[in-house]
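K.L.:
next comes the sequence, and after it the predicted model I'd like to discuss.
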Amino acid sequence: MTSQTIAGKKLHQIVDALRYNTLITELVLIHCQISDQGTQYLAATLRYNRTLTALNLLGNLIGAPGTKYLADALRYNTKLATLNLHYNPIGEKGAKYLADALPYNTTLTKLILDTNELAEKGAYHLANVLRKNKALTTLDLKYNQFADKGVQYLADGLRDNKTLTTLNLQINWFSNQGARYLADALRYNMALTTLHLESNQIGGEGAQYLGDALRYNTKLTTLKLYGNEIADQGAKNIGDALRYNTTLTTLDLRSNKIANEGAQYIGDGLRYNTKLTTLDISNNEMGGQGAKYLGDGLRYNTALTTLDLSTNALGGQGAQYIADGLRHNTVTPIIFVTFSGTNYIPYIDSHHIESKLQ
């Protein structure tokens, strides 16, 4: 159910049905204004339900009291694997209730706490989850205003965590210092494979910390750095890391103000990298010269399969440089779009570029 007010008798009917249900495994109640009182009814049933594996309560005006009811249920529930509390004002108190309960839960593997007003103290409580819980593999903490201090708490918890594989810290207002805390954790963490850091403010210095960590980390396979203004300095550090890293397969560098100089560093890294298969460097500030540097790297790279260069001013000459590099490579497909004057080449894959230049 979505966008309905479910309360009173109607909610009781759903709850009663769940008590005896042996078939339904997923319950979706989005924007239903369940509130704390309604959550109490659901939580009472959740304690004993043995079939429900996914519960989506996005946007239901659930605060800290309602979260406490859910947390108490999680201590006893042995089936639920996914809990989505996105866009509920649970706050730092709600985070504490969940943190106190999750060390006892052995089945919940995915927890979505996106836009929950957790702030710095909420991060502190969730760091304890990372230290003690042995089941959680995916934790989505997007848009919670953690800033640097909150990220420090989470990074400390991440150091010794052995189960979490995906962490989303998108839009959390942290700077290069927060990136430094995470980089330090990545040197020790041997479980995390996917890290979302989109739309923060790590800059070139933050990219340096992460690049240094990538030289030694042997687990991370996906790193998302969209919209962090790492610029050419940050591209240098990421490019240097690509020379030595042997596990990263997906790298997102969209919208980072990377110009020709930064493209040179990335191209140099691609020469020696043997693992990266997907690189998104779209919506940056590279021109034809930047395309030449990338094309030179592509001549020697034997791993990349997907390269997105859209929304850069590469132009016709830039397209030729990329095509020249691809003649010695197996990269396909490429999404190649530029909006520089009349040089607009929409969605042309590598074979099409090459055929036009022969």
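P.N.:
Great, that's in hand.

K.L.:
switch to C-alpha atoms for all contacts and neighbour counts from now on
P.N.:
OK.

K.L.:
so where do the helices sit in the protein?
P.N.:
8-20, 35-46, 64-74, 91-101, 119-132, 147-159, 176-186, 203-216, 231-244, 260-272, 288-300, 315-326, 350-357 (DSSP state H).

K.L.:
in the second one, what's buried?
P.N.:
Translated: helix 35-46. Residues Ser35, Asp36, Gly38, Thr39, Gln40, Tyr41, Leu42, Ala43, Ala44, Thr45, Leu46 are the ones in helix 35-46 that count as buried (16 or more other Cα atoms under 10 Å).

K.L.:
nearest residue to the fifth one other than its sequence neighbours?
P.N.:
What it means is Gln40. Nearest residue to Gln40 in three dimensions, chain neighbours excluded: Tyr69, at 5.5 Å (Cα to Cα, 6 or more residues apart in numbering).

K.L.:
now the buried residues of helix 35-46 as JSON lines including distance to Ala313?
P.N.:
Converted to JSON lines, the buried residues of helix 35-46 look like this (distance: Cα to Cα, whole Å):
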{"residue": "Ser35", "distance to Ala313": "50"}
{"residue": "Asp36", "distance to Ala313": "52"}
{"residue": "Gly38", "distance to Ala313": "54"}
{"residue": "Thr39", "distance to Ala313": "52"}
{"residue": "Gln40", "distance to Ala313": "56"}
{"residue": "Tyr41", "distance to Ala313": "57"}
{"residue": "Leu42", "distance to Ala313": "54"}
{"residue": "Ala43", "distance to Ala313": "54"}
{"residue": "Ala44", "distance to Ala313": "58"}
{"residue": "Thr45", "distance to Ala313": "58"}
{"residue": "Leu46", "distance to Ala313": "55"}
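
K.L.:
structure two is appended below for comparative analysis:
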Amino acid sequence: IGAAGAISLTEALLNNTTTLEIDLRRNVSGYAAVLGASIQLRNNKTLTTLNLNNSKIDSQDIQLLVTVLINNQTLTTLNLSRNMVDDEGVESLCDALRNNTTLITLNLERNKIGSKGAYYLYNTFQNRKMFRTLSLCGNESNLCALIEMLLTVPEDRVRAELNFTRKCIGNEATLLTLNLQSNKIGDEGAMHLANGLRNNTTLQELGLRENDVGPLGAQYLADVLGENTTLVTLILRDNIISDAGLEHIANALNTNKTLNVLDLSRNKIKASSRRHLINMFQCNQSLINVDLTGNGQGDCAVIGAAVEIRNNQNLTTVNLRCSRLGDEGTKILCQALQVNHSIITLDLQSNDISENGAELLAKVLYDNEKLTTFLLGNNKIGDNGAKCLADAFHSNTVLSILDLSANNIGPIGIGHLSLALCNDTTLIKLDLSSNEVGNEGVQLLANGLNKNMVSTSLSTFLLKLSLQLQ
């Protein structure tokens, strides 16, 4: 029976509800086999096994079957091995089985499934582990072997059986992205992944979030990073690499020139890693996005930001509010700001920055021609810090918004700022709330405003303050 005959049968059997068994396998048309199986599946409410092995079924033929599978809740075994199902067919099959709760055995051996289809299988079923048996061997992508294991092997065996990924990844010529989030691969799994990466020349993104990867696993990956020239993104968020693991990765990044995105957030990295972080900052010129947040140390946040600031010339906004920078962190930040001329908004509120940090920031402001918004509220720069910033304003011609609220600034610091206001032509908003301005400070600011109207908000503030002090 060929395609024409199968279509005629379809028209004849479309409304049939009594036929419980019809075998149309081993015909010229794969559609005929699918038609017979679909009729059985629709009419036989107790059918548990469907065998379509070696039935010449392609991805077009399988569309009829998936329309019946969507609502089926009796089938436990489906054999589609030795057919011609490709990525498109697998995608349709996955969509049909997405909410299925009964199928536990699926055989897709020796079809034409590539990396895209294998990855679609993983994305569809990764959180369900519904299959007792999933067979994907003999397909076009070696990635199928890895996906088969991840979707069937109990989690306590994943660590021990990830060794074959060396073949899956090492020989895979088309795989660009591999996301293994939340699979508990541990250090041993990281070792096998690293071995696979040694021979891989295409993988660009590797996601290993929440996988119990510790210092040893980080070392395995770092050894590969030192040699790899294709990986662009590495996600290791929510692991336990700690200070020792960071040291290995930082050392690898001294030579790696291709990695652009590195996520090491929430990895139990502490203060002892400061030297390695600074070394990474000084040596690596390719990283443009580094996430080190959630590690309980201010240095982590600032160095991650500093790397991005220095290397990403398209970055316009930096938000480091409440990052515990202190003056040491501010020093690292300023080194990056000296070479980046694209930052427009800089938020450093609540960071324990003193007059020493303010002096460093003032040096950045001297020649900066881009920064228009600078938020430094709730720090402790004091009068000396205010003086440093005021001196910088004499040469800065772009800053329009400045927040110096809650900074222990008294009349002396206000005096320096008021002198800067006299000649400033760009500042439109200055926040000095919650300082120690006093009557003397109000008068000094008023004098400055007589020569340069800064902002309505500042004028209103001065009026309210003068009334309170009368």
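P.N.:
Ah, there it is. From a predicted model like this one, the values you see are computed outputs, not experimental measurements.

K.L.:
drop the TM-score for these two in here.
P.N.:
In this superposition the chains share a TM-score of 0.66, using TM-score structural alignment, normalised by the length of the first structure; 330 aligned residues with a Cα RMSD of 5.5 Å.

K.L.:
would you turn the helices of the first structure into JSON lines with distance to Leu169 of the first structure?
P.N.:
As requested, the helices of the first structure are arranged in JSON lines below (distance: least, Cα to Cα, whole Å):
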{"stretch": "helix 8-20", "distance to Leu169 of the first structure": "33"}
{"stretch": "helix 35-46", "distance to Leu169 of the first structure": "26"}
{"stretch": "helix 64-74", "distance to Leu169 of the first structure": "21"}
{"stretch": "helix 91-101", "distance to Leu169 of the first structure": "16"}
{"stretch": "helix 119-132", "distance to Leu169 of the first structure": "11"}
{"stretch": "helix 147-159", "distance to Leu169 of the first structure": "9"}
{"stretch": "helix 176-186", "distance to Leu169 of the first structure": "11"}
{"stretch": "helix 203-216", "distance to Leu169 of the first structure": "14"}
{"stretch": "helix 231-244", "distance to Leu169 of the first structure": "19"}
{"stretch": "helix 260-272", "distance to Leu169 of the first structure": "24"}
{"stretch": "helix 288-300", "distance to Leu169 of the first structure": "29"}
{"stretch": "helix 315-326", "distance to Leu169 of the first structure": "34"}
{"stretch": "helix 350-357", "distance to Leu169 of the first structure": "34"}
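
K.L.:
between the ones you listed, which gets nearest to Leu111 of the first structure?
P.N.:
Taking Cα to Cα, helix 91-101 is the member of these nearest to Leu111 of the first structure, at 10.2 Å.

K.L.:
from the contact counts, what lies against the closest one?
P.N.:
Of the remaining helices and strands, those touching helix 91-101 of the first structure by 3 or more Cα pairs under 8 Å, 6 or more residues apart in numbering; DSSP states H and E are helix 64-74, helix 119-132.

K.L.:
for it, which outside residues touch it?
P.N.:
Contacting residues not belonging to helix 91-101 of the first structure are listed as 63-65, 67-68, 71-72, 74-75, 116-119, 121-123, 125-126, 128-129 [Cα atoms under 8 Å, 6 or more residues apart in numbering].

K.L.:
superpose on the second structure and give me the mean offset of that helix.
P.N.:
Helix 91-101 of the first structure, aligned to the second structure and superposed, deviates on average by 2.9 Å (mean Cα distance after the TM-score superposition for the first structure).

K.L.:
so that helix versus helix 119-132, what angle?
P.N.:
In terms of direction (axes from the mean of the first three to the mean of the last three Cα atoms, to 10 degrees), helix 91-101 of the first structure departs from helix 119-132 by 10 degrees.
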